[in-house]
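1. The sequence and its predicted three-dimensional model are supplied below.
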Amino acid sequence: MVVIRLARGGAKKRPFFNIVAADSRNRRDGRFIERVGFFNPVAAGNETSLSINVERLAYWEQNGAQLSPTVARLVKQAAKAAA
């Protein structure tokens, strides 16, 4: 099953997450199919903290991909900010 989830990157104490479409059997930070966006929880100033490619996210959802709970929360947050 394809799942859209966070893959952690960044340095120690400076997390950075890619929002990726991946096979659910692969490791959290392992191989993925496509990068859909990113989330930077420690963004300072006018840096972008959340970016999601809505078209690609909709494509993956149409084809049966499941959102992880955290990504679902971030998508809702991004939609609220865009409106």
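-> It's in. Quantities reported herein were computed from a predicted structural model and do not represent experimental measurements. Residues are numbered from 1 along each chain as shown.

2. switch to C-alpha atoms for all contacts and neighbour counts from now on
-> Fine.

3. tell me the secondary structure for the most centrally placed residue in the chain?
-> When CA atoms, centre = their mean is applied to the chain, the residue found nearest the centroid is Ile19 (2.0 Å). Remark: Ile19 carries the secondary structure label strand [criterion: DSSP: H, G, I helix; E, B strand; the rest coil].

4. thinking it is in contact with Ile33, fair?
-> No: the pair Ile19 and Ile33 does not pass the contact test of CA atoms under 8 Å, sitting 11.0 Å apart.

5. Now do the lengthiest helix in the chain: distance to the chain's middle.
-> Looking only at the chain and at elements set by DSSP state H, the helix with the highest residue count is helix 69-82. Using CA atoms, centre = their mean, to the nearest Å, the mean C-alpha position of helix 69-82 is found 10 Å from that of the whole chain.

6. which helices and strands does it pack with?
-> For helix 69-82, the packing partners by 3 or more CA pairs under 8 Å, 6 or more residues apart in numbering; DSSP states H and E come out as strand 2-11, strand 50-52.

7. okay, pairing it with this:
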Amino acid sequence: MPARIRLRRMGRKKKPHYRVVVADSASPRDGRFVETLGYYKPLSDPARLVIDLERVDHWLSEGASPSGTVKSLIAKARRGGDEIVAVGVEDPEDAKAKRAEKITARRAAEAKAAAEKEAAAKAA
């Protein structure tokens, strides 16, 4: 069966985001897929597109055909985006989660250092 590069709908009702996937052309839209190539969040302002163009080129050379929407998204990604679609820009929600992880790790390191300092003071 021929492979197809298409969008897989994620998210909840009226709040969609999509993953760019390689899937068998006979499988359903949200069904089984072979590989995830990136994601597209159309509701953020500007819309965010993160896609691995090297893997896209690999699958195109293997004979996979992109859907119409994915074809236009790939073209925008190759141009570096436009005023409507930002390419490769980090999602603010993801950045917020990463900052929270850094803060938690730093606080844990500070607590460990304070405990070691206190233990050294008791030993002396």
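-> On my side now, so go ahead. Because the structure is a prediction, the values reported are computed rather than measured.

8. Can I get the helices and strands packed on helix 69-82 of the first structure in CSV including distance to Ala81 of the first structure and mean neighbour count?
-> Rendered in CSV, the data for those read as follows (distance: least, CA to CA, whole Å; neighbours: other CA atoms under 10 Å):
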stretch, distance to Ala81 of the first structure, mean neighbour count
strand 2-11, 20, 18
strand 50-52, 10, 17
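
9. Figure out which of the ones you listed is closest to Tyr59 of the first structure.
-> Put simply, out of these the one that sits nearest Tyr59 of the first structure is strand 2-11, at 11.5 Å, with distance taken as CA to CA.

10. what's near enough to touch the closest residue to Ile52 of the first structure other than its chain neighbours?
-> Of all residues not flanking Ile52 of the first structure in the chain, Gly37 sits nearest, at 4.3 Å (CA to CA, 6 or more residues apart in numbering). Remark: with contacts taken as CA atoms under 8 Å, 6 or more residues apart in numbering, Gly37 of the first structure is in contact with 18-20, 50-53.

11. buried residues in the helix or strand where Pro15 of the first structure lies?
-> Take DSSP states H and E as the rule and Pro15 of the first structure turns out to sit in strand 14-23. By neighbour count, and taking 16 or more other CA atoms under 10 Å as the criterion, the buried residues in strand 14-23 of the first structure are 16-23.

12. Closest one of those to Ala43 of the first structure?
-> Checking the buried residues of strand 14-23 of the first structure against Ala43 of the first structure with CA to CA, the nearest one is Phe16 at 9.3 Å.

13. element containing the residue nearest to Ile52 of the first structure, please.
-> When secondary structure is defined using DSSP H and E, the element that contains Gly37 of the first structure is strand 34-39.
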